[in-house]
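> Next comes the sequence, and after it the predicted model I'd like to discuss.
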Amino acid sequence: MLAAAGIAGAAMPAQDTVKGGKDHPLLSRFEGAKLVGYDTKAYTDVKLVMGQVVDNGARTPDKWLPLEGRYTRLAYNYSPQRGSIEVMRNYEAALKQAGMTVLYACGKETCGAEFGDMMLQRIGTAIFPDTTYWSPFNYGRKNERYVLAQGKRPDGSSVYAAVYVVDAVEQQNGGVYVELVESEKLESGKVTANLSAETMAKGIATDGKVAVYGVYFDTGKSDVKPQSTAALDEMAKLLKNQPALKVYIVGHTDSQGNLPANLDLSQRRAEAVVKALEAQYKVDPKRLFAKGVASLAPVATNDSDAGREKNRRVELVKQ
């Protein structure tokens, strides 16, 4: 990924090169820097670098921090008249002022010989509308500084910020790459009510069905996520307590996307729940029948985020 030696760097852009991108509310940019790369995902899983990268050819840190939540990536160019230590000290001061705790920090040699190469691959070029402004991360990758910090919001949710800064070298600008993960607080109150086997039993006895909101899937996927264990535990407990009970496992989606795709997705998700109950809890599969109905049976409007969230569910329906 090395650029050819001797190529003069681009001048600082007169303005941000990213359309629709903006600074994150948690961290403003270094004074005078321009936003040259941007990407955000509403909810995903991500691993942040939390350790030194050893020279073993793998270009991986000796420790990762696995997270889930809203993920934002920002890349900036700053003036070659400024240095990486000045830029980093300003970010560190801002993180401290925000009450955040440093989890890991390194600079140059203490980051490991392969750290800059690893970060260059991690940053990639996809988030840059003009890859000219990616070059500072290539040229400056042996003159780097990094900090990872964690903070808490009033509602108890966590936010993580990783800041990577490279020096301006070889007539290039300086570079700043920021990763932010906003972890959503576990909806413990909502999930607890639905996770109780006793509550599920009452719902089935009264209404012939019960909605379970504690079974999680990644967007567009049907693999049951590890966070679903508590819900599966209670579903299995319900079936164990009532050995004669047979249920339909019904998968529901919101109305986003097209109906045929959602019907297929909801069917695969329902089947995944059946497989989990059979494999992990030894529930007789003859007592379970998977059916996906997509958005055909909403319990709320699909015109709002809150309504769509209620519609994305798994239901146990008495056979």
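Yep, it's here. Residues are numbered from 1 along each chain as shown.
> Please make it C-alpha for all contacts and neighbour counts, starting now.
OK.
> Now the helix ranked longest in the chain: buried residues?
Taking DSSP state H as the criterion, the chain has its longest helix at helix 259-281. Of all the residues in helix 259-281, those buried under the rule 16 or more other CA atoms under 10 Å are 259, 262-278, 281.
> Report all helices and strands that the helix or strand that contains A75 contacts.
Using DSSP states H and E, A75 maps to strand 64-78. When contacts are defined as 3 or more CA pairs under 8 Å, 6 or more residues apart in numbering; DSSP states H and E, strand 64-78 packs onto strand 34-49, strand 174-183.
> Presented hereafter is structure B, for comparison with structure A:
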Amino acid sequence: MASWFCLCLCVALPSYVMAQEVELPPGARQLAERVTALGSYAVPLGAASDGGVPARQVEGHILRRSWRIYGDATVLQVLAPLREQLVESGFELLYQCLARSCGGFDFRFDIEVIPTPDMMVDVSNYSFVAAEHSDGRIVTLLVSRSGNAAFVQAIEVQPTGTEAPAVAGNTLAGGDESAETNGDATAQPLIGAAELIDHLRRNGRAVLADLEFETGAAALEAKPYDSLTALTAFLSDNPDYSVLLVGHTDTVGRLSQNVTLSERRAAAVRERLLEESTLDPGRVSVAGAGFMAPLTSNLSPEGREANRRVEVVLIAG
């Protein structure tokens, strides 16, 4: 429960090298760790609106990490002790919000999030905190639940002109799985139709990997897709669930164009899903994220192809 979680920010050297250590319950696993020697980060400072998410651009040494925590702890049960430890360590809260007050989908897809599957965010069930220390350090926390696990993302910024971030090691206290570290985002395996429903149940979202979209095109090819057949069967057998179809693009073109294109792709999938079933249309909604949530780098043709996709997000109730 909540007592298992603590965030320890400490001074490791006279010139204060930043270190962060997270103690997790048994079975927890660190999923990603990425250090940027010198970079910039847009610190979210308000709810999403038509103008986007208010943010302050900061520069420095950046440490990005994420963890998965199996169990039934709620988002707030995970976040509260982390937030409390920040305050006790001298941090001042700059902004905090829950999913709806943050701006829901718009906030989640307008802020920096470690790519799936290393960070999973239910757009209806997450919480965010941004905090700043008097010495200039910045920490943001994003906590969400997906399936039977909670996910935690921590982004730390150490001001320029100081030592680089020092990571306190990759072994998690109490964890029974070894941590994995990632460099820059690399391609993640897409989920095939055979594993789609199992992945959807466990993680709350999955890529509809057999759909085909060319650059700039929104229409699906006129052929059957096993993923849609499996999704239709699941929704028919589980009337208490609905889904959100989220379209994604590569980085070819402007953001506004890609957001529109990604939403059109999601809408095309919705149309095909409803054409071939008797599902209530109200159980299938759509959204477009453009290129704001890539699976992998857009610097290669293979990466761009992987990023042109539609994901299904499972919504209970």
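Nice, I can see it. All figures in this text were calculated on a predicted structure; none of them were measured in a lab.
> What value does the TM-score take for this pair?
The TM-score (TM-score structural alignment, normalised by the length of the second structure) is 0.38; 127 aligned residues with a CA RMSD of 1.9 Å.
> Excluding its own residues, what touches the helix or strand following the longest helix of the first structure? List them.
The helix or strand immediately downstream of helix 259-281 of the first structure is strand 288-294, counting by DSSP H and E. Contact partners of strand 288-294 of the first structure, identified using CA atoms under 8 Å, 6 or more residues apart in numbering, comprise 246-255, 259, 262-271, 274.
> ok, so what distance separates the residue lying closest to E33 of the second structure once chain neighbours are set aside from A266 of the second structure?
Distances taken as CA to CA, 6 or more residues apart in numbering place R65 nearest to E33 of the second structure, at 4.4 Å, with adjacent residues excluded. R65 of the second structure sits 30 Å away from A266 of the second structure, going by CA to CA, to the nearest Å.
> Then V157 of the second structure?
When CA to CA is the yardstick, V157 of the second structure and A266 of the second structure sit 35 Å from each other.
> the inter-axis angle of the strand holding A75 of the first structure versus strand 174-183?
140 degrees (axes from the mean of the first three to the mean of the last three CA atoms, to 10 degrees).
> Buried residues in the next helix or strand after strand 64-78 of the first structure, which are they?
Heading C-terminal from strand 64-78 of the first structure, the first helix or strand you meet, by DSSP H and E, is helix 84-97. By 16+ other CA under 10 Å, the buried positions in helix 84-97 of the first structure come out as S84, V87, M88, Y91, E92, L95.
> Distance of H248 of the second structure relative to E33 of the second structure?
Distance, H248 of the second structure to E33 of the second structure, by CA to CA: 24 Å.
> Please point out which parts of the strand holding A75 of the first structure sit buried.
L67, G69, R70, Y71, T72, R73, L74, A75, Y76, N77, Y78.
> Including distance to A201 of the first structure, could those residues go into TSV?
TSV is the format used below for these (distance: CA to CA, whole Å):
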residue	distance to A201 of the first structure
L67	34
G69	32
R70	35
Y71	38
T72	41
R73	45
L74	48
A75	52
Y76	55
N77	59
Y78	61
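> Among those residues, which one lies nearest to L48 of the first structure?
L67 (7.6 Å; CA to CA).
> Quick check: the closest one touching K47?
Yes - taking contacts as CA atoms under 8 Å, L67 of the first structure lies within contact range of K47: 5.9 Å.
> Tell me who's in contact with A287 of the second structure.
Per CA under 8 Å, 6+ apart, neighbours of A287 of the second structure: L244, L245, V246, G247, S262, E263, A266.
> In CSV: these, plus distance to D237 of the second structure, secondary structure and neighbour count.
Below are the contacts of A287 of the second structure laid out as CSV (distance: CA to CA, whole Å; DSSP: H, G, I helix; E, B strand; the rest coil; neighbours: other CA atoms under 10 Å):
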residue, distance to D237 of the second structure, secondary structure, neighbour count
L244, 17, strand, 19
L245, 19, strand, 26
V246, 22, strand, 24
G247, 25, strand, 32
S262, 28, helix, 29
E263, 27, helix, 23
A266, 22, helix, 27
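> Going by distance to R108 of the second structure, which of those wins?
Closest approach to R108 of the second structure among the contacts of A287 of the second structure (CA to CA): V246, at 12.4 Å.
> show me where the stretch 1-150 of the second structure has strands.
6-11, 18-23, 29-44, 55-70, 91-98, 126-133, 138-146, 149-159 (DSSP state E, counting those that start in this stretch).
> Including distance to A194 of the second structure, could those strands go into JSON lines?
Shown next, in JSON lines, are the strands of the stretch 1-150 of the second structure (distance: least, CA to CA, whole Å):
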{"stretch": "strand 6-11", "distance to A194 of the second structure": "39"}
{"stretch": "strand 18-23", "distance to A194 of the second structure": "35"}
{"stretch": "strand 29-44", "distance to A194 of the second structure": "24"}
{"stretch": "strand 55-70", "distance to A194 of the second structure": "24"}
{"stretch": "strand 91-98", "distance to A194 of the second structure": "34"}
{"stretch": "strand 126-133", "distance to A194 of the second structure": "29"}
{"stretch": "strand 138-146", "distance to A194 of the second structure": "20"}
{"stretch": "strand 149-159", "distance to A194 of the second structure": "22"}
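> What about the residue lying closest to S40 of the second structure once chain neighbours are set aside, how many residues nearby?
Counting by CA to CA, 6+ apart, E59 is the residue found nearest to S40 of the second structure once chain neighbours are left out, at 4.3 Å. Neighbour count for E59 of the second structure, taken as other CA atoms under 10 Å: 14.
> And the one 4 residues further on, by the same measure?
Here the count is done by other CA under 10 Å, and L63 of the second structure has 23 residues near it.
> For it, which non-adjacent residue is closest in space?
Nearest to L63 of the second structure is V35, by CA to CA, 6+ apart, at 4.6 Å.
> does that neighbour really touch H61, like I thought?
Yes - using CA under 8 Å, V35 of the second structure is in contact with H61, at 7.5 Å.
> Among the two, which residue is more densely surrounded?
Neighbours per residue (other CA under 10 Å) separate V35 of the second structure from H61, with H61 holding more: 25 against 20.
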